[in-house]
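*Asks:* Below is the structure, and that's it, no one-letter string:
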């Protein structure tokens, strides 16, 4: 898959959990925040500190990290059967109501990048805050073609 060549090395964590667990033919990717080059690309709450366009960009970065982790830990994107589920968490102030539009940024990125393999069911959850003051967090469950 040509997209794999454009993916960065996935952003790690110093915290006590796994970023991907592959069990059988299922890959569980932990929640990804919008990190680039070791730093958060965006911080704050949507509607208070960020405009919706910045939140959508954050969601796309999170999805890019999801794919980087699948590429790194699940036998490469060529071993991806399809995405199954995406959950998008959006930290927002009380006045912001368009959390689904933010999640659309993540969904559209995954579908645009992977085609039909990127289609998924999803949940969108508005929250008061996210780790490290991130505005968006995206987690994914995927089906693989072969065990890793």
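*Replies:* Ah, there it is. Bear in mind that the values here come from a model prediction, so they are computed numbers and not experimental data.

*Asks:* hey, let's count contacts and neighbours off CA atoms from now on
*Replies:* Will do.

*Asks:* list the buried ones in stretch 86-102?
*Replies:* For stretch 86-102, burial by neighbour count (16 or more other Cα atoms under 10 Å) applies to 86-93, 99, 102.

*Asks:* what do you get for stretch 13-27?
*Replies:* Buried residues in stretch 13-27 (16+ other Cα under 10 Å): 19-22, 25-27.

*Asks:* Could you pull out the strands in this protein for me?
*Replies:* Using DSSP state E, the strands of the chain run over residues 20-23, 26-32, 35-36, 39-40, 80-91, 121-127, 136-144.

*Asks:* The second one to strand 136-144, inter-axis angle?
*Replies:* The one in question is strand 26-32. 170 degrees (axes from the mean of the first three to the mean of the last three Cα atoms, to 10 degrees).

*Asks:* Second structure follows, compare the two:
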């Protein structure tokens, strides 16, 4: 009797602690819910472009723009139409869009082992030098969601324009289980 009770308790604890005990990482789905973030539903990819491609244990994600929760995107040039703070918010929205595509590709964000590499493009004026601060909106969000596994190698580049006039575009490479 004691043996079966102990086994039942261990089984219960294993099920309840899923996401942290097995991986040592926070439960990403619960973290997003706690932050009040709902990942957007995805429309089918258009043309010959894929949002994500998995090769072995790496997922390569195409550049994603700052999709607003109610539709549309954040448009404009940082340093002219938008402040650095508004650019940071746009970068965070790129992160939410990327996580939606990543979840679609792998099924469960708790399979993420590490955010490996990020390329952040900022639609900015020629004199703006704060592109890294803008892309920090994305980086800080990834660390908030994934903890240490959200830290990554990164490039933050200013560009003269981006598709459809979006403020920020970000692509990333992710290691998964």
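*Replies:* Noted; the coordinates are in hand. Predicted model, so just to flag it, every value in this text is computed and none were measured.

*Asks:* most residues in a single helix of the second structure, which one?
*Replies:* helix 84-106 (DSSP state H).

*Asks:* Against which helices or strands is that one packed?
*Replies:* strand 52-55, strand 58-64, helix 131-146, strand 168-176 (3 or more Cα pairs under 8 Å, 6 or more residues apart in numbering; DSSP states H and E).

*Asks:* Make a markdown table out of the buried residues of stretch 13-27 of the first structure and add distance to residue 53 of the first structure.
*Replies:* Output for the buried residues of stretch 13-27 of the first structure, formatted as a markdown table (distance: Cα to Cα, whole Å):
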| residue | distance to residue 53 of the first structure |
| --- | --- |
| 19 | 27 |
| 20 | 28 |
| 21 | 31 |
| 22 | 33 |
| 25 | 35 |
| 26 | 32 |
| 27 | 30 |
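
*Asks:* for these, which one is nearest residue 127 of the first structure?
*Replies:* residue 19 (21.2 Å; Cα to Cα).

*Asks:* Which residue, neighbours along the chain excluded, lies closest to residue 130 of the first structure?
*Replies:* Spatial nearest neighbour of residue 130 of the first structure, chain neighbours left out: residue 91 (6.3 Å); criterion: Cα to Cα, 6 or more residues apart in numbering.

*Asks:* now residue 9 of the first structure
*Replies:* residue 68 (6.5 Å).

*Asks:* List the residues that contact whatever residue of the second structure lines up with that neighbour.
*Replies:* Using TM-score structural alignment, the partner of residue 68 of the first structure in the second structure is residue 100. Residues in contact with residue 100 of the second structure (Cα atoms under 8 Å, 6 or more residues apart in numbering) are 39-42.

*Asks:* and what of residue 76 of the second structure?
*Replies:* With contacts defined as Cα under 8 Å, 6+ apart, the neighbours of residue 76 of the second structure are 82, 123, 165-167.

*Asks:* Take these and write them to JSON lines, including distance to residue 158 of the second structure.
*Replies:* Converted to JSON lines, these look like this (distance: Cα to Cα, whole Å):
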{"residue": "82", "distance to residue 158 of the second structure": "14"}
{"residue": "123", "distance to residue 158 of the second structure": "6"}
{"residue": "165", "distance to residue 158 of the second structure": "14"}
{"residue": "166", "distance to residue 158 of the second structure": "13"}
{"residue": "167", "distance to residue 158 of the second structure": "10"}
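
*Asks:* overlap between those residues and the first structure?
*Replies:* Of the contacts of residue 76 of the second structure, the ones still in contact in the first structure (both residues aligned by TM-score structural alignment, their matches' Cα atoms under 8 Å) are 82, 123, 165-167.

*Asks:* Weed out the non-buried ones from those.
*Replies:* 82, 123, 166-167.

*Asks:* how far is stretch 133-143 of the second structure from where the chain is centred?
*Replies:* 10 Å (Cα atoms, centre = their mean, to the nearest Å).
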